[in-house]
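Peer 1: Sequence first, predicted coordinates after that:
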Amino acid sequence: MPSQKTLTPTNTTATQEMTGAEMVVRALVDQGVEVMFGYPGGAVLPIYDALFQDNAAHGDRLRHILVRHEQGAAHAAEGYARSTGRPGVVLVTSGPGATNAITGIVDALMDSIPMVVLTGQVPTHLIGTDAFQEADTVGITRACTKHNYLVKDVRDLPRIIHEAFHIATSGRPGPVLIDIPKDVQFAKGTYAGPGEVVHAHAYNPRTKGDPAKIAEAVRLIANAKRPIFYTGGGVINAGPAASERLREFAALTGAPVTSTLMGLGAFPAADPAWLGMLGMHGTFEANHAMHDCDVMICVGARFDDRVTGRLDAFSPGSKKIHIDIDASSINKNIRVDVGIVGDAGSVLDDMVAAWKAGGHTANREALGDWWRSIDHWRARQCLRYGHSDSVIKPQYAIERLYALTRDRDVYITTEVGQHQMWAAQFYRFQEPNRWMTSGGLGTMGYGLPAAVGVQLAHPDSLVIDIAGEASVQMTMQEISTAVQYRLPIKIFILNNEWMGMVRQWQELLHGQRYSHSYSESLPDFVKLAEAYGAVGIRADTPAELDAKIIEMIDSPHPVIFDCRVEKNENCLPMIPSGKAHNEMILPEEGDDLGAVIDEAGRRLV
């Protein structure tokens, strides 16, 4: 697997005159871009023409994937980026092309996904006149990009493009947008390669941690009696070596490890030290260990509300160490005792070295007591559920999907909702970059186009979107993209005929008043798949599930799998909003959940 943040830009380029549109194509090639996702329109036709000519001259060295909606382009770029560590690239036109992509841009910002978005703009002399398909793209996206540009002079274009890739992939990754007026695309200028431009922005994020703070953190961990590693997507963004170092440090310290939704796979689920995901739908053992720990080592996570629960009751009495490449994240939501700004992999390297150099050893006696407490919490079997011979339980569907794919080269994407949480709970990830989901923004419709991007990055791998029937319909048209490019993605729909998470909250918190959460007039997903030229499969009973999952896996075509599951199953365990980590509701309490949530717990969002 390629290293995170890996680019293969050309360092030198013989300067030559070309149009702005040709500069865009040349700069992408020089940045090592192989695939981009887009949708043409009037304001970017010069770029599409330059791409046509480049393809004619050089073959598909820069491959363009035509999506069916600009939101799909952004999510596909996210999937490509998240599964490879390389930046995703999007090309869309002005006005609605740019505004349609914004959901995916915000999603990438929230989840720290490196992405470069190229948008067309009306000619410079028409900006501000309400011209056809004009929008203030830079103004609209100022709050939802890591940085954005409006190119007013073709002479600035090469620098801006190369600078955008540097910003998108350095420090905390994120989306960078470049708005290019049509006259700038036609104008001629002198092109310069990545190694020839001088960046106007002196962006040089800190990657090495402060040695004094690292030493202080190591001393805290060495003296801990109840330590825990709380890990997030920053570990994955730091590259495979960071995951390896996390595993080494956890073994040295004897501490348990838990993870956010975005960090799944950074630590192997098969390791005995793994406690599962934490947070609102995390495991009983992970949440109780977070609550009772005496030293918390937060690596590449940001203490978001889905993890912390009630802030004034979050891990009371513990010493908190926070490692993050984004200095603004430290002490933003939770005050910590030791804040270390730096790349997760680099800091973990230095912490392992400091641990060994200091001759530190874990307090095995205290750790023995700590692990006995953890084993007591594990004994609650918080993910158990009632089995059925007549109806497919959604948890069972994920368990069987995992059992039948665990030995394959598999990548998982998801939509957003109950199915997403069940996938996080029951699909056990052993490696980083295998799990693509929308965490911070919670974007319904993410998973299908993300699967398109992942499959393009890994053409020989098995790519599965674990979906809900409501969420997947938001971007269902992208199955057409998969068919066109012969991408054998598998859309595994847990179909309960409800907007499941909305229904669950309405049942538990709103007196079972199911306001507009039932999915009426659902399509026949098998016929829909066939209409698109894909394969449709349906399973109604547990007895037929395995054979049909194998049929799905073995198909060389895109597949929509309609898995009919229990309609009223709730996703548990659950921390009601406003509650602490040690106030979880377990499956056996689910029937009485409405009675145990007090007024403070009625603030789920």
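Peer 2: Arrived safely, thanks for sending.
Peer 1: Going by C-alpha atoms from here, please, whenever you check contacts or count neighbours.
Peer 2: Fine.
Peer 1: Please, which helix or strand holds residue 149?
Peer 2: strand 147-150 (DSSP states H and E).
Peer 1: Which elements pack onto that strand?
Peer 2: helix 137-141, helix 157-169, strand 175-181 (3 or more C-alpha pairs under 8 Å, 6 or more residues apart in numbering; DSSP states H and E).
Peer 1: Which among the ones you listed is found nearest to residue 298?
Peer 2: Comparing the helices and strands packed on strand 147-150 by their distance to residue 298 (C-alpha to C-alpha), the top pick is helix 157-169, with 22.1 Å.
Peer 1: Give me the contact list for the closest one.
Peer 2: 5, 20, 23-24, 27, 31, 86-87, 114-116, 146-147, 149, 151, 173-178, 191-194, 197-199, 201, 203 (C-alpha atoms under 8 Å, 6 or more residues apart in numbering).
Peer 1: And stretch 134-141, what's buried?
Peer 2: 134-138, 141 (16 or more other C-alpha atoms under 10 Å).
Peer 1: Could I get the full set of helices for the stretch 101-250 of the chain?
Peer 2: 137-141, 157-169, 182-186, 211-222, 233-237, 240-253 (DSSP state H, counting those that start in this stretch).
Peer 1: Of those helices, give the one that comes closest to residue 464.
Peer 2: Residue 464 lies closest to helix 233-237 among the helices of the stretch 101-250 of the chain, at 19.8 Å (C-alpha to C-alpha).
Peer 1: Take this one as well and set it beside the first:
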Amino acid sequence: MQLTGAEIICECLLEQGVDTVFGYPGGAALNTYDALYKYSDKITHILTAHEQGAAHAADGYARSTGKVGVVFSTSGPGATNLVTGIATANIDSIPMVAICGNVSRDLLGRDAFQEVNISEVVKPITKASFLVMEMEDLAPTIRKAFEIAQSGRKGPVLIDVPKDITAMKCEYTPKEKFVPNNEFKAQDDAIKEAQEILRNAKRPMIYAGGGIISANACDEFVKFAERIDAPVCCSLMALGCMPADHPLFVGNIGMHGGYETGMATDNADVIIACGARFSDRVAGDREKFGQQATIIQLDIDAHEIHKNVKVDNWVIGDLKDSLVKVVDGLEQKSNPTWIEQIMDWKKKITISDINKEGYCHPYQILDEMNKIKAREDIVATDVGQHQMWVAQKTDFFEPRTFLTSGGLGTMGFGMGAAIGASMGNMDKRVFLVTGDGSFHMNINELVTMKSYNIPVVVVVMNNSVLGMVRQWQKLFYGCRFSNTDPHRATDFVKVAQGYGIKGLRITKPEEIHNVLKKAYDMNEPVVVDCVISPDENVLPMIPPGKTVNEIVTSMD
């Protein structure tokens, strides 16, 4: 059948199972948006306040559902406003397809109004980017983008479509939806070598990464951990891959992880990294990280081997397949003394400065949130102190229930991500835990929450400072608080009300439970302003480039 390019875009989205897109219209995308009008009964479009919010929403939709997130923009500034969201998805391996309008082909390279060569701009932060120059290439390019986004190590793909392409007509032939086949299997020899190391392990430790969730391999991973009886230490991106109440779950690892996870790293005889990349926030001192241990790395991306930490053995392939093969033929192990040692380490550390008189403590707020939220509810965060407090104290029982910018550390990520997660999981409630600094970044997306009545509970850890940067200034810059105490007079309750959203405030511990429960029960967008001390710190903390032997437990 003969369709316009804009109609082909919509048909290809339907073909790939897409029913929700996020975006913002503009001149170069008008034909596409006109087609969306015709397809509005099949494709829901969420209009955000800014393209960055749309990109983060597509990301949050993908993280929480496992599907490909889709974002639309116009040309020029509309397209460049997607860049931060695309980079955020790229470093965290999130499948996303961005479809941008551009000026007509005869205007390309002429500095036309709102022209940017976006396909070249995003090359370093995408798996692939395409500029469609022939009408006949449009449908194959869209299909290829969805295939690339979902195959191997997942990630974002951008398609740039000139305006005249969206207006032209050509023959369209429907095709089947692309289904990832996970054909990239681990070699049997590598599996056998890993099994032999595991058979001889006395003090195994698993360093779990986000690749487990990306591969939909959580059930296989739990069976693996149980088979070798190994404690599980999670990166930020891995939280939720094993239920928080599982006896082998220890907690998050790295700069703000527990003392016990650091000690496990320094005392294990075998460390198994599953879908993890040894980032600097985990392996602060790359040379000393697990230097006493035999390190095995299971990953789908061969480029990750030896990139940050030299490993002794590696298994390259689809993680779900690799875990099944490693478990098959591996006898049940039992390491009660080792597990008991880790639990003892967990009891030894005390944090001395968690109570600031006259304020609520973040742990108190998160403890009450744990009591209120259901096991399957989703928590999104922005980036900063609140992000680390959530990682430390929030219980996650299911995969895809913790959404955070792990690699890029994008302040402002959480608002869009929470919107996308809620749209993709209408049977679940979504919390956004943010800080006042991050909340200011994309506070305009409150209008999106209100416009579509998206029932996100926004919990603002409001210390009136840029807390994490200020904490580093305390530790490493002699308490010279340069531009981290902005003296902003924002009243978040009034701001929420200005957007037509309920605003609540918590100022003392005895208010926490009732206010959070009231917000949760409203089943509508609500902002809860939680007043905390500007001197609250995220502890423990391993300074950058250091090991657990130099852990900071007090900043008095």
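Peer 2: That came through, no problem. Nothing here was measured: the structure is a model prediction, and the numbers come from that model.
Peer 1: Residue 584 of structure 1 is nearest to which of the helices of the stretch 101-250 of structure 1?
Peer 2: Closest approach to residue 584 of structure 1 among these is made by helix 233-237 (24.1 Å; C-alpha to C-alpha).
Peer 1: ok, residues contacting that closest one?
Peer 2: 4-5, 85, 111, 172-173, 242-243, 260, 262-264, 266, 299-301, 324, 344-345, 432-433.
Peer 1: picking up where we left off before, tell me which of the helices of the stretch 101-250 of structure 1 sits most buried.
Peer 2: Of all these, helix 233-237 has the most neighbours on average by mean count of other C-alpha atoms under 10 Å, namely a mean of 28.
Peer 1: Pull up the aligned stretch in structure 2 for that one.
Peer 2: Under the alignment (TM-score structural alignment), helix 233-237 of structure 1 falls on residues 210-214 in structure 2.
Peer 1: Now stretch 109-125 of structure 1: buried residues?
Peer 2: Going by neighbour count (16+ other C-alpha under 10 Å), the buried part of stretch 109-125 of structure 1 is 109-124.
Peer 1: Now flag whichever of the residues you listed is closest to residue 374 of structure 1.
Peer 2: For the buried residues of stretch 109-125 of structure 1, the nearest to residue 374 of structure 1 is residue 111 (29.9 Å; C-alpha to C-alpha).
Peer 1: Contact partners for that closest one?
Peer 2: Per C-alpha under 8 Å, 6+ apart, neighbours of residue 111 of structure 1: 174, 233, 262, 438-441.
Peer 1: Could you measure from it over to residue 442 of structure 1?
Peer 2: 10 Å (C-alpha to C-alpha, to the nearest Å).
Peer 1: Give the equivalent position in structure 1 for residue 281 of structure 2.
Peer 2: Checking TM-score structural alignment: residue 281 of structure 2 goes with residue 306.
Peer 1: how close does that match sit to residue 552 of structure 1?
Peer 2: 34 Å.
Peer 1: mean deviation of the longest helix along structure 2 from structure 1?
Peer 2: Counting by DSSP state H, the longest helix found in structure 2 is helix 51-65. Taking mean C-alpha distance after the TM-score superposition for structure 1, the mean distance separating helix 51-65 of structure 2 from the aligned residues in structure 1 is 0.4 Å.
Peer 1: if you line the two up, which stretch of structure 1 does that helix fall on?
Peer 2: The aligned range for helix 51-65 of structure 2 is 70-84, by TM-score structural alignment.
Peer 1: swap in stretch 319-329 of structure 2?
Peer 2: Residue correspondence for stretch 319-329 of structure 2 in structure 1, counting by TM-score structural alignment: residues 344-354.
Peer 1: after superposition, how close is the matching stretch to structure 2?
Peer 2: With the two structures superposed, stretch 344-354 of structure 1 lies on average 1.1 Å from its match in structure 2, counting by mean C-alpha distance after the TM-score superposition for structure 1.
Peer 1: List the contacts of that stretch.
Peer 2: Residues outside stretch 344-354 of structure 1 that contact it (C-alpha under 8 Å, 6+ apart): 207-209, 214-215, 218, 234-235, 238-239, 241-243, 245-246, 248-249, 299-300, 323-325.
Peer 1: And for stretch 119-132 of structure 2?
Peer 2: For stretch 119-132 of structure 2, the external contacting residues (C-alpha under 8 Å, 6+ apart) are 83, 86-87, 90-91, 138, 141, 145, 148-149, 155-162, 165.
Peer 1: sorry, back to before: any chance of the helices of the stretch 101-250 of structure 1 in a markdown table, plus distance to residue 489 of structure 1?
Peer 2: What follows is the helices of the stretch 101-250 of structure 1, written out as a markdown table (distance: least, C-alpha to C-alpha, whole Å):
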| stretch | distance to residue 489 of structure 1 |
| --- | --- |
| helix 137-141 | 31 |
| helix 157-169 | 27 |
| helix 182-186 | 36 |
| helix 211-222 | 44 |
| helix 233-237 | 23 |
| helix 240-253 | 25 |
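Peer 1: Figure out which of those is closest to residue 452 of structure 1.
Peer 2: helix 233-237 (20.5 Å).
Peer 1: average gap between that closest one and structure 2?
Peer 2: Mean for helix 233-237 of structure 1 is 0.4 Å (mean C-alpha distance after the TM-score superposition for structure 1).
Peer 1: Grab the two from the buried residues of stretch 134-141 of structure 1 that are most spread out in space.
Peer 2: Maximum pairwise distance among the buried residues of stretch 134-141 of structure 1 (C-alpha to C-alpha): 14.1 Å, between 134 and 141.
Peer 1: Not counting its neighbours along the chain, what's nearest residue 221 of structure 2?
Peer 2: residue 323 (6.5 Å; C-alpha to C-alpha, 6 or more residues apart in numbering).
Peer 1: And the one you found, how close does it get to residue 314 of structure 2?
Peer 2: 12 Å.
Peer 1: Which one's more surrounded, those two?
Peer 2: The residue with more neighbours, out of residue 323 of structure 2 and residue 314, is residue 323; 26 against 21, by other C-alpha atoms under 10 Å.
Peer 1: In which helix or strand does the more buried one reside?
Peer 2: helix 319-327.
Peer 1: how far off helix 218-228 does that helix point, in degrees?
Peer 2: 20 degrees (axes from the mean of the first three to the mean of the last three C-alpha atoms, to 10 degrees).
Peer 1: Beyond helix 319-327 of structure 2, next helix or strand please.
Peer 2: Note on helix 319-327 of structure 2: by DSSP H and E, the next helix or strand toward the C-terminus is helix 336-348.
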